[in-house]
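J.: Got a predicted model here, sequence first, then my questions.
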Amino acid sequence: MTVEQMSSPTVPALRSVGLVTGLALEAALVPAKASPRLIPLCAGPGPAAAARASWRLMERGCSVLVSFGTAGGLDPALPPGTLIIPEEIRLIGDQPPLPVDSTLRRRLLAACERAGLPVHAGPLVGSDLPLLSPAEKARVAQLSGAAAVDMESHRVAEIALDAGLPFLAVRVIADPADRSVPRWAMKGINEKGATVVAPILLALALAPWRLPALITLARSAARARHTLGRVACGPLLDLLGR
């Protein structure tokens, strides 16, 4: 049986779609007045926070869960800003992949095509820890065969599967496969997924030569957010029927 066969053969009425994000900036990309049925929620980065956000969204009556945000590139051919709507979520190890709802995915792909948004099919792999170096990314790419990695999608997919809800992942590459993410830069995000400036300013004050790396990271992140914003303002609304 394929992953798509495991997915829901029919799609329930989309009362509301819950978007689980790891960063507050990602949640803020969803226009507040776009639709009351498109509900973003950030509880922070990582699988535990993604689980909390998923449960809260289900308590609010969401009938679909979407993992929405950025990802780390594993395929060296994919630059920052690449949109990935995977056909499955893979796990590191011998565990079977987690399904993505095939019907909703087809509808979302069609909406992206109408919006002129190119999509890479994936797959995506979940990691409980951030992959910060090209060597770490290469190792996981070899183990999983995935195009990109993030820390939330696999947990959201597990919860949706247990709850019998459709699941989708919408991820955009922020840091490509051949680029390191400095540990000092990770301190710019707190446990709630909010941006904190003070640790970054301190890191630059202690080592001003870090500035070019920070600028590169910021530019790539901006490209990723631009793509995510386009998806939120168009295809995801089309999924709801506006």
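T.: Alright, I've got the coordinates.
J.: contacts, neighbours, all on C-alpha from now
T.: Fine.
J.: Please enumerate the helices of this structure.
T.: Ranges of helices in the chain, per DSSP state H, are 3-6, 24-27, 47-59, 102-114, 134-144, 153-163, 183-186, 198-206, 211-233, 235-240.
J.: mind putting the ones you listed in JSON lines, distance to residue 66 and mean neighbour count included?
T.: Formatted as JSON lines, these follow (distance: least, C-alpha to C-alpha, whole Å; neighbours: other C-alpha atoms under 10 Å):
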{"stretch": "helix 3-6", "distance to residue 66": "17", "mean neighbour count": "14"}
{"stretch": "helix 24-27", "distance to residue 66": "12", "mean neighbour count": "20"}
{"stretch": "helix 47-59", "distance to residue 66": "9", "mean neighbour count": "20"}
{"stretch": "helix 102-114", "distance to residue 66": "11", "mean neighbour count": "18"}
{"stretch": "helix 134-144", "distance to residue 66": "22", "mean neighbour count": "18"}
{"stretch": "helix 153-163", "distance to residue 66": "8", "mean neighbour count": "22"}
{"stretch": "helix 183-186", "distance to residue 66": "24", "mean neighbour count": "14"}
{"stretch": "helix 198-206", "distance to residue 66": "30", "mean neighbour count": "14"}
{"stretch": "helix 211-233", "distance to residue 66": "11", "mean neighbour count": "17"}
{"stretch": "helix 235-240", "distance to residue 66": "10", "mean neighbour count": "19"}
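J.: Use this one as the comparison:
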Amino acid sequence: NAIAIASSVITYREGKIVNEVKANADAVQTFFLSPMSPENLGKLVSSDCVLVTQVDKEIVEAQTGGLFVDMESAGAVEVLEKAGVPWVALRVITDTSLVDLPLDFNQFAKVDGNPDLRKIVLHVLRHPRLIPALLSFGRKTRMSAIYLAFFLKRYFKHRFEPEEKA
């Protein structure tokens, strides 16, 4: 797991860059002044679909120069930009561009983009060989959430709690 901060967020839809919004430089800088600096700073690509294979990820990286990908940040950034609120996108990298995901989650997306868990479970029951890889992916995802919480706890403690006097 690695913490990554977006220098900008690229909205990527149907294989094309729609726009790119730069992060607030001051907000980004505060993370690098904390005791636990993030490991990566770069462009975040906010995609309209899950990038499943190494090839998918390489294509998007080549087109965008993006360092990491998610599906949520573009929407949040759009709202924050309209409201004039400074923002920073902080992510934990769970699956790198070098590995394929254990399942093409796009096949199981509902109209609103959320996964249809019932369909996923039925698919996995029909293909039990997927279970070990999905369990491993689930553990990585859980560890990523714990790592992000630890990072943010340290960051906010350093940023907002007064220093103890010796």
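T.: Looks like it came in fine. Predicted model, so just to flag it, every value in this text is computed and none were measured.
J.: one step back: who wins for proximity to residue 89 of structure 1 among the helices of structure 1?
T.: Shortest separation from residue 89 of structure 1 across these is recorded for helix 153-163, at 6.2 Å, computed as C-alpha to C-alpha.
J.: how close does that closest one sit to structure 2?
T.: Once the two models are superposed, helix 153-163 of structure 1 sits on average 1.7 Å from its counterpart in structure 2 (mean C-alpha distance after the TM-score superposition for structure 1).
J.: ok, now how distant is the equivalent of residue 29 of structure 2 over in structure 1 from residue 213 of structure 1?
T.: Residue correspondence to structure 1 (TM-score structural alignment): residue 29 of structure 2 is matched to residue 106. Distance of residue 106 of structure 1 to residue 213 of structure 1, computed by C-alpha to C-alpha, to the nearest Å: 38 Å.
J.: same question, residue 186 of structure 1
T.: Using C-alpha to C-alpha, residue 186 of structure 1 is found at 13 Å from residue 213 of structure 1.
J.: Not counting its neighbours along the chain, what's nearest the aligned partner of residue 104 of structure 2 in structure 1?
T.: Aligned by TM-score structural alignment, residue 104 of structure 2 pairs with residue 183 of structure 1. Leaving aside its sequence neighbours, residue 183 of structure 1 sits nearest to residue 132 (C-alpha to C-alpha, 6 or more residues apart in numbering; 7.6 Å).
J.: was I right about residue 225 of structure 1 contacting residue 27?
T.: No: Residue 225 of structure 1 is beyond contact range of residue 27, at 10.3 Å (criterion: C-alpha atoms under 8 Å).
J.: okay, and stretch 133-152 of structure 2 goes to which residues in structure 1?
T.: Aligning stretch 133-152 of structure 2 against structure 1 (TM-score structural alignment) gives residues 213-232.
J.: Please disregard the earlier target; I meant stretch 70-79 of structure 2.
T.: Taking TM-score structural alignment, stretch 70-79 of structure 2 hits residues 150-159 over in structure 1.
J.: How far off centre is that stretch?
T.: On the basis of C-alpha atoms, centre = their mean, to the nearest Å, stretch 150-159 of structure 1 sits 9 Å off its chain's mean C-alpha point.
J.: Repeat that for stretch 133-147 of structure 1.
T.: With C-alpha atoms, centre = their mean, you get 17 Å for stretch 133-147 of structure 1.
J.: Would you quantify the distance from residue 144 of structure 1 to residue 122 of structure 1?
T.: Computed as C-alpha to C-alpha, the residue 144 of structure 1 to residue 122 of structure 1 distance reads 11 Å.
J.: swap that for residue 95 of structure 1, please
T.: Residue 95 of structure 1 is 18 Å from residue 122 of structure 1, where distance means C-alpha to C-alpha.
J.: out of the two, which sits in the busier spot?
T.: Using other C-alpha atoms under 10 Å, the more surrounded residue of residue 95 of structure 1 and residue 122 is residue 122, with 20 against 8.
J.: For the equivalent of the more buried one over in structure 2, give me its contacts.
T.: Aligned by TM-score structural alignment, residue 122 of structure 1 pairs with residue 42 of structure 2. By C-alpha atoms under 8 Å, 6 or more residues apart in numbering, the residues touching residue 42 of structure 2 are 4, 5, 6, 7, 8, 66, 67, 68.
J.: what do we get in structure 1 for the fourth one?
T.: This means residue 7 of structure 2. With TM-score structural alignment as the criterion, residue 7 of structure 2 lines up with residue 87 in structure 1.
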